[in-house]
Each structure stands twice: as C-alpha cells, then as structure tokens.
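Colleague: make a model of this:
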Amino acid sequence: MPREILKYPHPVLAQRAKEITEITPELRKLAEEMAEAMYAKRGIGLAAPQVGECCRLIAVDVSGPDERTDLKFFVNPVIVSKEGQVTDEEGCLSVVNFRAKVTRAEKVKVKAKDLDGNEVEVDADGILAVCLQHEIDHLDGVLFIDHISRLKRALYDGKIKKWQKSGKQA
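Modeller: Predicted coordinates:
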C-alpha cells in the first residue's frame, strides 16, 4: 500500500527539509515508496515532505501520468540558474481540488546527487523545469498556492476550513 500523501494545511508541508548527509538503504526505500505513492495518484513529481519525511529528496517522472519511463530521484537538489519566464496551470497532490496559473522560470539548471551519491546536473525546460521548481519549493516549505494572489489563496483557504468543519475529505 502506497504511503499517504499529506494534505495542505499539514504543518510538515510548511517546514524547510533537512539536508541529506548520507545515502542509506532507508533513503532508497523512501525513494521507492515515494515513486509508488506518486504513481498511485497519477502525479509527475513528489517531494519527501509530502509523505511526512522532512528531508531533501524529490522524485520526478514527467513522462506520465499514463506512461512511466523517466523516473528520476534528486538528493539535495539546488537550482543554480534560471532563465526566462513561463506561466502555466499547476496542481499538487498535497493541494486537493485546486489548480491555478503560476509563473516560474522557463529554464533551470539543477545540481543534486542521485541515489548512488553521484553528482548530477540537469538542464531543464518545459514541464520538467516547472516540475523541478515545484518540487524543490516543497523542500523549502513552499506550496504553489504561495505563488498565487491573496484573493485566490483566501478563497481556497475558506474552502479548506469549510471541508474541515463538515468532516468531508476534499
């Protein structure tokens, strides 16, 4: 059974994740569990805090959601350069029943380690660039709804409160 994905406004989602100092068998198991949870919910990216682990690990597979051929894990990812701007609609497995337009860099260069401890560098554009920025934001306690207007955010927060009062799961 896949790990549960935490939902906004869970406090772990607002925390800065800790650096990973060692690639362990437990970290590899977490990565597998993250991929399983991401695929089960038809996502294209997932950060460790979304499954309750406050460490700097992300899983990305933008080949999905129907095809799954390009799974990548990034340990301690850092955006080292950004270029251009693009605005597109985003959603999030932790922010239920809500999508909004977000402006991000059009191209990014990300440095990280893979699960073997090797340094990796990725030049990304398109959906991969957006996905990497979205997931790295999670590691800093930032959700895509932190990038939208105050009015749209207030409306969404109002819906969340209503769902919580009624006991309904969004």
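
Colleague: all contacts plus neighbour counts: C-alpha atoms, from now on.
Modeller: Fine.

Colleague: helix/strand/coil for residue 27?
Modeller: helix (DSSP: H, G, I helix; E, B strand; the rest coil).

Colleague: gap between it and residue 60?
Modeller: Distance of residue 27 to residue 60, computed by CA to CA, to the nearest Å: 16 Å.

Colleague: of these two, give the one with the bigger neighbour count.
Modeller: residue 60 (23 against 16; other CA atoms under 10 Å).

Colleague: which residues touch the closest residue to that one other than its chain neighbours?
Modeller: Counting by CA to CA, 6 or more residues apart in numbering, residue 45 is the residue found nearest to residue 60 once chain neighbours are left out, at 4.3 Å. Residues near residue 45 by CA atoms under 8 Å, 6 or more residues apart in numbering: 38, 58, 59, 60, 61, 62, 131, 132, 135.

Colleague: and the third one, which of the three is it?
Modeller: On the three-state scheme (three-state DSSP), residue 59 is labelled strand.

Colleague: tell me the contacts of residue 12?
Modeller: When the contact criterion is CA under 8 Å, 6+ apart, the partners of residue 12 are 49, 50, 52, 54, 141.

Colleague: residue 72 versus residue 132, what's the distance?
Modeller: 11 Å.

Colleague: more neighbours: which of those two?
Modeller: For residue 132 versus residue 72, the count of surrounding residues by other CA under 10 Å is larger for residue 132: 28 against 15.

Colleague: run this one through as well so I can compare:
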Amino acid sequence: MPIRDDRPHTADLRVRVQGRPVDSYPALSPEAERGAVRRITVVGEEVLSRPCREVAEFGTPELASLIDDMFLTMYVADGAGLAANQVGVDLRLFVYDCPDDDGIRHVGHIVNPVLDLPGPGSRRLVDAHEGCLSVPGATMPVPRTDRAVVRGFDKDGSPLVIEGTGYFARCLQHEADHLVGHTYLDRLSKRHRKDALRQMEDRREDVFARRADKAAELGR
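Modeller: Okay, the predicted model is just below:
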C-alpha cells in the first residue's frame, strides 16, 4: 500500500513499534538495513489471487530474512505496508510503516494475522483514495472502516494485537486483504477496476523507474 502524499513528516511523528511506544526510531527500520530488495509482484500474477499459507515455524533465519527484505522492498517502493505474496512468497505475513491520522507512526510486522473489525454500530466507513504497490501507478476510492484490529504473532511466535485508526486502519485492512488473495481492485466496480488498470498501464514504467532510483539512492 503506497503512502499518501499528505503524510506528516517522519520527524514530527510519535512512534509505536510492534504496538508499543518508543522514544525514538530511525527513518529506515533496522530490518531494512539488513535486507535486500525483492521484486514486487503485479496484479494478474497467480500468487496474488490465492489465500496465503499459515506460517508454521517461528524463530527461523529464513523468516527473519524475509521480513528484513520486505521492509527494504517496501521503503524502496515508498510503501506504507507490504504483504509476503507481494514479493512472491505465499505466507500469511505483512510488514508496515504507516502513520495514522493523529500523527503517530506505526512500524512492525505481524505473522498469521486475523483481522477484527468493529461492529456496524461502532465504526464509520471512510471512502478515500487507495493504491497498491502491486497495482503500480493507480489509485481509486475504496470504502474502509476507520478502526481495525489485527491479532497474530511476531517472528518469534509471541502474540501481538495491533490496533489502528484512520489511515493506519486502512493499511491493516489492505494488507489483510492481500493474505486472503484479494487486492483493492476486487472491491471496485467493473468500471472503476478498468479505470485503475488503465492508470497502471499508463504509469507503471514511471513507477518502476522511481523504484530503481530509490534503490540506487539507498545503495541497494
């Protein structure tokens, strides 16, 4: 999920890492410093359209390395979140570095997440533009609830509960959709889906060029 253009500047944000407040945090997470850039899958590839598998083994070097790579890949693509199937790995896992509407930056990863949305009487639907790193260059309005909770585990198997409001709630819902084989295009009418795909065809090469420039800027 791309970061919106009006996000607060990183230096202005309070930070919560894995749901817990921290005094300070670097612009690039420590995971990204260890990671390598992976190719981001594009809508139409089969891995994006099937449910992902549960992670069965925690605390492995392979899982840690995947998370590191996903963080760096997300930053290179100017993303706010990235699911594992967006780098071609069909596991229930996503990473995020996303602001909410109250000036709090949320950073972390969650494994085997289960999305929990509030009931109809305690939530509000917000219709706002949304993009996706796997639909490069396209944005369309998508209705999402203004609150969301995901429950899952960290890479070592410790339980996590991550709560989001505003834009961060949108991010959590967007990434959870990926893990069941959906993109935001699946929430659009046929006409709006065609419009989004047309935007992607017109802009994807420019997006890929910007990603290449960002990778070079980060020395990757």
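
Colleague: tm score of chain vs chain?
Modeller: After superposition, the two chains reach a TM-score of 0.86 (TM-score structural alignment, normalised by the length of the first structure), with 161 aligned residues with a CA RMSD of 2.0 Å.

Colleague: hmm, back to that, take the contacts of residue 12 of the first structure and write them to JSON lines, including neighbour count and secondary structure.
Modeller: Putting the contacts of residue 12 of the first structure into JSON lines (neighbours: other CA atoms under 10 Å; DSSP: H, G, I helix; E, B strand; the rest coil) gives the following:
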{"residue": "49", "neighbour count": "27", "secondary structure": "helix"}
{"residue": "50", "neighbour count": "26", "secondary structure": "helix"}
{"residue": "52", "neighbour count": "16", "secondary structure": "coil"}
{"residue": "54", "neighbour count": "22", "secondary structure": "coil"}
{"residue": "141", "neighbour count": "17", "secondary structure": "coil"}
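
Colleague: hmm, back to that, what's the counterpart of the residue nearest to residue 60 of the first structure in the second structure?
Modeller: Aligned by TM-score structural alignment, residue 45 of the first structure pairs with residue 81 of the second structure.

Colleague: how near is that match to residue 110 of the second structure?
Modeller: Relative to residue 110 of the second structure, residue 81 of the second structure is positioned 11 Å away (CA to CA).

Colleague: overlap in contacts of the two?
Modeller: Each of 94, 95 lies in contact with both residue 81 of the second structure and residue 110 under the rule CA under 8 Å, 6+ apart.

Colleague: what about stretch 141-151 of the second structure, start to end distance?
Modeller: With CA to CA as the measure, stretch 141-151 of the second structure spans 26 Å from end to end.

Colleague: what does that stretch correspond to over in the first structure?
Modeller: Using TM-score structural alignment, stretch 141-151 of the second structure lines up with residues 101-111 of the first structure.

Colleague: ranges for the helices of the second structure?
Modeller: With DSSP state H, the ranges of helices along the second structure come out as 30-34, 61-76, 166-179, 190-217.

Colleague: of all those, which one is nearest residue 50 of the second structure?
Modeller: Nearest to residue 50 of the second structure, of all those, is helix 166-179, at 8.0 Å by CA to CA.

Colleague: ok, average deviation of the closest one from the first structure?
Modeller: In this overlay with the first structure, the average offset of helix 166-179 of the second structure from its partner residues is 0.5 Å by mean CA distance after the TM-score superposition for the first structure.

Colleague: that helix corresponds to what range in the first structure?
Modeller: So helix 166-179 of the second structure sits over residues 126-139 in the first structure, by TM-score structural alignment.

Colleague: got the buried residues for that stretch?
Modeller: Buried residues in stretch 126-139 of the first structure, defined by neighbour count with 16 or more other CA atoms under 10 Å: 128, 129, 130, 131, 132, 133, 134, 135, 136, 137, 138, 139.

Colleague: with stretch 150-169 of the first structure instead?
Modeller: Residues of stretch 150-169 of the first structure classed as buried by neighbour count (16+ other CA under 10 Å): 156, 160.

Colleague: just stretch 31-49 of the second structure next, same as before
Modeller: Those would be 31-32, 35-38, 40-43, 47-49, for stretch 31-49 of the second structure by 16+ other CA under 10 Å.

Colleague: which of those residues lies closest to residue 152 of the second structure?
Modeller: Nearest to residue 152 of the second structure out of those is residue 31 (CA to CA; 19.3 Å).

Colleague: test my guess that that closest one contacts residue 71.
Modeller: Yes. At 6.3 Å, residue 31 of the second structure counts as touching residue 71 under the criterion of CA atoms under 8 Å.

Colleague: grab the nearest non-local neighbour of the residue nearest the centre of the first structure.
Modeller: Nearest to the mean C-alpha position of the first structure, by CA atoms, centre = their mean, lies residue 135 at 3.0 Å. Spatial nearest neighbour of residue 135 of the first structure, excluding adjacent residues (CA to CA, 6+ apart): residue 47 at 5.6 Å.
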